[in-house]
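S.K.: structure, please.
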Amino acid sequence: MKNILILLFALFAVALKADDRTVPGRTLSVTPQNALIHLPEFRKRSYKVFIQDEKGIWQPIEARNALVSSFSKHPQIWNDWENQKLLRDTMSYALFVRDFAKNVKVRVEPCFRFRNVEIRPVSYGIDYKRVKGGIEFELTDASQKVSVEFDGDRAENLFLFPDLPDVDKPAQDVPDVLYYGVGQHDAGRIVMKSNQTLYLDEGAFVYGYVVGKGIENVRIAGRGILCGAKETHCDERRTQLINFEHCRNVEISGVTLIDSPAWTIRLKNSQDLLVDNVKQISWILNSDGLDVCNSREVRVRNCFFRNYDDCITIKNQELAKMGCEDVLVENCVGWTDCANVFLVGPECGTSREPRTNYIRNVTFRNCIVLETPALYDSKEGDDGWRGGCAAINARVGIYEGLGGGGRMSDILFENIQIENLYGGRPIAVEIVSDGTDTGSLSGVVFRNITFTGDKYLPAQVRGVSREFPLQNVTFDNVVFNGRQIKKADCRKYLFVNPYIENLQFK
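M.R.: Okay, the predicted model is just below:
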């Protein structure tokens, strides 16, 4: 018996020591230290997931681990500069592809006892039934990306990401296709050129990051996973997971993005951009889901983001080649653990660049907010815009090195559903200044916004001064817990300071 145990231990040690395989031009290697500390897939799995095939047989699908940082559990933590990842939470996610010719039956078996289950977004109306060891439910459409939460646990929950087959899948042997098939790949830095497609096929798990500068007609697509877990997270070398600058006609669609060291997707000084059906989970400070910087003609749709930082933010940074305009975000689901879900700002341009210092014509439509944190407990605290579901923050002045003096106008939030939060502000709009610059924010509309919940901070609308008021803000059919906000009783739901011009309620 002793010899058998020694043999088993030796085999286990060999398995941990290295997993070295090669693919053309690439080597895969996992060390024990990386496996145990940096790669969450080596942590204990919490869920088993099955889907029923055409013959009624339950087929297992892989439930992978991903690191997250729940602010409610770790309010003192902003970053992990030693890159240990030991104080993080481990959630799970499962991907599968079906044609959805009929409803897909799903079974989830958690590796723990439970009493209650919630499947969100609640607006999808997905019911479940208890079965031995777990629950069963049906998904009617591939657009139903959901969070399965046992006993109210939003830190270590399960995401399900169904997809349709990719009808635009390219051939593998085409010269302009960078193809990654089933299995694990250590790609490192992937540099794209004009007219290329980077394709991550179903079952591909690619460690690396993507850059593209001064190129056009490029596409990142597939049903695979791009993961930044092996990249530096804790110093100036950390990079965006996907970064396109000075580009035209860029598409990012279908892929799942995990553990970005910094901003997950940055699109800067670019135009004619599409981000479609992208799924994300990130845990670190600055792991914004999508940063649209000084870009135009941008379409973002059908995405599902969970980020520690802002999910989708529209910015105007310095050294810009163009302003930021004509941005449409629709049919997206957002979840932030320590920031904002849908945000315009805080970088909004500088008066030193008057030809490009604007953000305008931005629309968020038909979107769902699953979570924002309760970062502050006062009605008028510092950085009261943080933790906003639908948020606008205009930096007027040279504030914290972000620059200021930009012009922001014509911003619409429409048909936004905000689900029961553990905290945060349903709406937050403000201008911040240090008094050294000028700028403006006007033409903001919140239309058909619904919020349901009892754990939240009051909405907030603040101008900075009489010299820099917030102008022309409209609340059109904004409903909190079944009551429409009207002018007569708006202060029950909103903090409004004196520096607002033309605040309307419809």
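S.K.: switch to C-alpha atoms for all contacts and neighbour counts from now on
M.R.: Fine.
S.K.: which strand in the protein has the most residues?
M.R.: The longest strand of the chain (DSSP state E) is strand 358-371.
S.K.: next one: that strand to chain centre, how far?
M.R.: How far strand 358-371 lies from its chain's middle: 13 Å, per CA atoms, centre = their mean, to the nearest Å.
S.K.: what packs against it?
M.R.: The elements that strand 358-371 packs onto, with contact taken as 3 or more CA pairs under 8 Å, 6 or more residues apart in numbering; DSSP states H and E, are strand 312-316, strand 324-330, strand 333-336, strand 342-348, strand 407-418.
S.K.: now those strands in JSON lines, with mean neighbour count and distance to residue 427?
M.R.: As requested, the helices and strands packed on strand 358-371 are exported to JSON lines (neighbours: other CA atoms under 10 Å; distance: least, CA to CA, whole Å):
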{"stretch": "strand 312-316", "mean neighbour count": "26", "distance to residue 427": "15"}
{"stretch": "strand 324-330", "mean neighbour count": "22", "distance to residue 427": "17"}
{"stretch": "strand 333-336", "mean neighbour count": "28", "distance to residue 427": "14"}
{"stretch": "strand 342-348", "mean neighbour count": "27", "distance to residue 427": "10"}
{"stretch": "strand 407-418", "mean neighbour count": "22", "distance to residue 427": "10"}
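S.K.: wait, doesn't residue 337 sit right on residue 374?
M.R.: No: assessed by CA atoms under 8 Å, residue 337 is found out of contact with residue 374, at 9.5 Å.
S.K.: let's have the helices and strands packed on strand 358-371 in TSV, adding distance to residue 45.
M.R.: What follows is the helices and strands packed on strand 358-371, written out as TSV (distance: least, CA to CA, whole Å):
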stretch	distance to residue 45
strand 312-316	29
strand 324-330	33
strand 333-336	22
strand 342-348	31
strand 407-418	30
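S.K.: for residue 181, which of the ones you listed is the nearest?
M.R.: For these, proximity to residue 181 was assessed by CA to CA; strand 333-336 is nearest, at 28.1 Å.
S.K.: who does the closest one touch, helix- and strand-wise?
M.R.: Contacts defined by 3+ CA pairs under 8 Å, 6+ apart place strand 333-336 against strand 304-307, strand 358-371.
S.K.: which of those sits closest to residue 493?
M.R.: Nearest of the helices and strands packed on strand 333-336 (CA to CA): strand 358-371, 18.4 Å.
S.K.: and the helix or strand following the closest one, how far from the chain's centre?
M.R.: Tracing the chain past strand 358-371, the next element assigned as helix or strand by DSSP states H and E is strand 388-396. Computed by CA atoms, centre = their mean, the chain-centroid distance of strand 388-396 equals 17 Å.
S.K.: one more to line up against the first:
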Amino acid sequence: MNYKVYVNGKSTNICTAKVFPMPYNEVQEVEYTSFQMSQPVDLRIESEALLENVIIRPLSLGLEYTYREHEIVIHLERAAKFSVEINGTYYNNLLVFAEAMQYEEFDKYAGNVMYFERGIHTVDILTINKDNTIVYLEEGAFLNGKIDLDHCNNVTICGYGTISMEKYPLEVRNIYHRCVDAMHCTKVCIKDITITDSNDWSLRIFGCEDVLIDNVKIFGCRGNSDGIDICGSRNVLVQNVFTRVWDDSLVVKAFNTGDLENVTFKDSILWNDFARPIEVGVELRAEKVSNVRFENIDIIHSPTGYPLMGIHHGDRAEISDIHFENIRIENAPGAQLFDIRIRDSFWNRDKEKGNIKDIYFKNIHYIGNPGSDLLLSRSRLQGLSEASAIHNIFFENINILGKIAGNERECGLSVMEYVENVVFCSDEQTERMNLLETGIEILDDFVLTDNGSYKGRVRVNINNTGEKDQLTAFWLQISPAHMGAYKREAERLAIKAGERKCFDYDVSLPPGKYVIAIQSHDANVSYAWKFLQLDWILWEGRELEKATELEFINYYNIRTKGLKATICKGELVLQSDILKDEKNSLVLYTAQPVERREEEVVFSVEETDFGVVPAVISGKHELEPAPQLRCPLEITLVFKNEPKVKEIKKIVLDGGGNGIISIPLTDLGLTTETKHFWMEIEAKTEEVSKYRYPYTMFHSVTPTTSAHMFANVVITTDTVMNR
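M.R.: Okay, here's the model as predicted:
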């Protein structure tokens, strides 16, 4: 344990739960403590690590605390939930759940009570189908399994105990899924419990009415480990909850169980290790989804660039009267504030597509870490057609790092097709943003040099569109990370109101696909990017000694000697020191080129998952950042056109020998006449086996299913190139 906790001098328990934090190489454990209080208390926390600094989130609590060396002292006036984070990171944090005193006179022997005492219980699937039932989990009770509420009325699940599905692997998800599942019930109360490690959604309300979810704590570490999903239900109140989940936290959906109406989420704290904190969609199969409110919510961590408040629609429902009010956002580098979009996807079933109208965002505060680690991604509004459009979107008091974004440009909002009546208003007492518009252009085309890399010149344009002179800084960022040579240091500048400045960069890059972007800690600087594709030229008949050697480099800047390649007599010839070790292997992935289709993914790399750079898709008119998406799997599911080639051919080359291997082009699914194909190469070495993503030369994260990052290979001759 990293911590010991004392409440008014008395030691309290430390528990653990599984979480899956970025960069997703391993599941980890987070420590938390829970205790009850009926009056102010002093909390003393002993830390194993020496304390250099401490931050307590959410910042809105404004808790009083002091710290020195290995001790933190916090004064609590009232019950609260918060994260104690030390030494500039949220890893190895401590979560504190100070609970209000309850259950003093609970009758555990009543006939309608299912009472679980302190200790471990295995229930597998506990089905409640009788009215007026109470399931009570005493503090310290730990249930292995799940609870289903099925067609019953006036049912309560309560107590300070825990329900967990940690013993139920993914393989049994078809039976053991959704830790707490209320189906077609009325008058349901779920309060005070803790849910950990659910195998699928943690808590689902499905086709229910008159539901209260209060003071529930949820930890999730698996894909699809949503926090709370309200599906096709009515008159639901979710309040005082805490979530730390890998997938979405608070979700609204509908699955043909009637209209969804009168749903409120409020007074809650959200932490998303991967996906979205607040989401309406994707499945919205009802006639109407209306009167949904998200109020007084703190998003303390959302580090992967996903939309913080999203409405994603592809079914028949009319979505209306959705309110986001008093939302405070802390550590969410590179995120989209808002994303509202109507599109078909893997999850949608209705042929008829609905519309979205009357959406309200009020008092939205982007606080940052505090401050901005990365620029926010552009927000987006995008309809599907005249019949499936977006109408009446209201933004009031959108505060970004203490300044008001008073229009679409200042908010970084892209208003796309089939969107009508976007309105901004604000409190005139707050200072407006002083927008610095930026752009990137390729001044000199990238030219292949004798050493096999490309050289070109990139220009960054900055235009001060505001009314004030400004001191700022920015830097050029090229993804994938650690590739090529260019000036990476920040550029500091003073720029007067109305002034325009240019900065030129000499850039050298190996073959591959890249996004060149502008980054800054200053939210007044607008985000800009440019996609670049550089072909891999293979000279037919060239000797290996004269071929260019390309390096393997991954997100962690682990580098190995790469390989040389040439074409000789209808064979691909490779030379690599990696192949000299019999423990190593190379995997070749090849595909025939196809025409790019609308909304097809063009670019996504490992740091896309980490919020550093957006995925890029082929938009209706031009390339654009992919909306709502960071995960390569989700990109595949949403756009439904991966792999975008007829076949991805996979060849495994085992190590051992002199490190030179020849492979007939026909074994790669090519012909001897082929002059153009796509290829990716994966290096399997012991050094990188512990990492989540494959170690690929051109940075594909799912090369077996998706070819969008494959190198564009051109076979030519010295004679042709010299012409």
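S.K.: any idea what the TM-score is?
M.R.: Once superposed, the chains reach a TM-score of 0.78 (TM-score structural alignment, normalised by the length of the first structure), with 414 aligned residues with a CA RMSD of 1.9 Å.
S.K.: of residue 337 and residue 374 of the first structure, who's got more company?
M.R.: Just comparing residue 337 of the first structure and residue 374: by other CA atoms under 10 Å the higher neighbour count belongs to residue 337, 31 against 23.
S.K.: the closest residue to residue 681 of the second structure other than its chain neighbours: how many residues sit nearby?
M.R.: Excluding the flanking residues, the one nearest residue 681 of the second structure by CA to CA, 6 or more residues apart in numbering is residue 588, at 4.7 Å. By other CA under 10 Å, 19 other residues sit near residue 588 of the second structure.
S.K.: so what does residue 588 of the second structure match up with in the first structure?
M.R.: Aligning on TM-score structural alignment leaves residue 588 of the second structure without a counterpart in the first structure.
S.K.: trace residue 21 of the second structure over to the first structure, please.
M.R.: Aligned counterpart of residue 21 of the second structure in the first structure: residue 70 (TM-score structural alignment).
S.K.: looking at it, that match is touching residue 89, isn't it?
M.R.: Yes: assessed by CA under 8 Å, residue 70 of the first structure is found in contact with residue 89 at 7.0 Å.
S.K.: intersection of neighbour lists for the two?
M.R.: residue 155 (CA atoms under 8 Å, 6 or more residues apart in numbering).
S.K.: the longest strand of the first structure aligns to what range in the second structure?
M.R.: Going by TM-score structural alignment: strand 358-371 of the first structure matches residues 288-301.
S.K.: give me the range in the first structure that the top helix by length along the second structure lines up against.
M.R.: Taking DSSP state H as the criterion, the second structure has its longest helix at helix 632-639. Counting by TM-score structural alignment, helix 632-639 of the second structure falls onto no part of the first structure.
S.K.: ditto for stretch 243-251 of the second structure
M.R.: Against the first structure, stretch 243-251 of the second structure falls on residues 305-313 (TM-score structural alignment).
S.K.: what do you get for stretch 500-513 of the second structure?
M.R.: Taking TM-score structural alignment as the measure, the first structure aligns no residues with stretch 500-513 of the second structure.
S.K.: now do the helices in the first structure.
M.R.: 2-17, 32-33.
S.K.: how far off centre is the first one?
M.R.: So the one you mean is helix 2-17 of the first structure. Distance, stretch centre to chain centre, for helix 2-17 of the first structure: 41 Å (CA atoms, centre = their mean).
S.K.: now do the contacts for the equivalent of residue 206 of the first structure over in the second structure.
M.R.: Under the alignment (TM-score structural alignment), residue 206 of the first structure pairs with residue 143 in the second structure. Listed by CA under 8 Å, 6+ apart, the contact partners of residue 143 of the second structure are 120-123, 162-164.
S.K.: list only buried entries from those residues.
M.R.: The neighbour-count criterion (16 or more other CA atoms under 10 Å) marks 162-164 among the contacts of residue 143 of the second structure as buried.
S.K.: gap between the two ends of stretch 478-487 of the first structure?
M.R.: 11 Å (CA to CA, to the nearest Å).
S.K.: right, and residue 506 of the second structure touches residue 446 too?
M.R.: No: at 10.1 Å, residue 506 of the second structure does not count as touching residue 446 under the criterion of CA under 8 Å.
S.K.: now the common contact residues for those two.
M.R.: Common neighbours of residue 506 of the second structure and residue 446 (criterion: CA under 8 Å, 6+ apart): 455-457.
S.K.: just put those residues in CSV and tack on distance to residue 112 of the second structure.
M.R.: Formatted as CSV, these follow (distance: CA to CA, whole Å):
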residue, distance to residue 112 of the second structure
455, 76
456, 75
457, 75
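S.K.: who wins on neighbours among those residues?
M.R.: Among those, the one with the most neighbours (other CA under 10 Å) is residue 455, at 18 neighbours.
S.K.: circling back: any idea which of the helices of the first structure is most buried?
M.R.: Neighbour counts (mean count of other CA atoms under 10 Å) averaged over each of the helices of the first structure peak at helix 32-33, with a mean of 14.
S.K.: residues in the second structure aligned with that helix?
M.R.: Going by TM-score structural alignment: helix 32-33 of the first structure matches no residues.
S.K.: tell me how far that helix lies from the chain's centre.
M.R.: For helix 32-33 of the first structure, the separation from the chain centroid amounts to 29 Å (computed by CA atoms, centre = their mean).
S.K.: residues in contact with whichever residue in the first structure pairs up with residue 338 of the second structure?
M.R.: Counting by TM-score structural alignment, residue 338 of the second structure corresponds to residue 427 in the first structure. Contacts for residue 427 of the first structure were tallied using CA under 8 Å, 6+ apart; they are 388-391, 459-460.
S.K.: what about residue 427 of the first structure, distance to residue 293 of the first structure?
M.R.: Going from residue 427 of the first structure to residue 293 of the first structure by CA to CA gives 22 Å.
S.K.: again, but for residue 308 of the first structure
M.R.: Using CA to CA, residue 308 of the first structure is found at 19 Å from residue 293 of the first structure.
S.K.: so those two - more neighbours on which side?
M.R.: Neighbour totals were compared for residue 308 of the first structure and residue 293, and residue 308 leads with 30 against 27 (other CA under 10 Å).
S.K.: these two touch, right, that one and residue 69?
M.R.: Yes: taking contacts as CA under 8 Å, residue 308 of the first structure lies within contact range of residue 69: 6.3 Å.
S.K.: which residues are common contacts for the two?
M.R.: 283-284, 337.
S.K.: so which residue is smack in the middle of the first structure?
M.R.: residue 305 (2.8 Å; CA atoms, centre = their mean).
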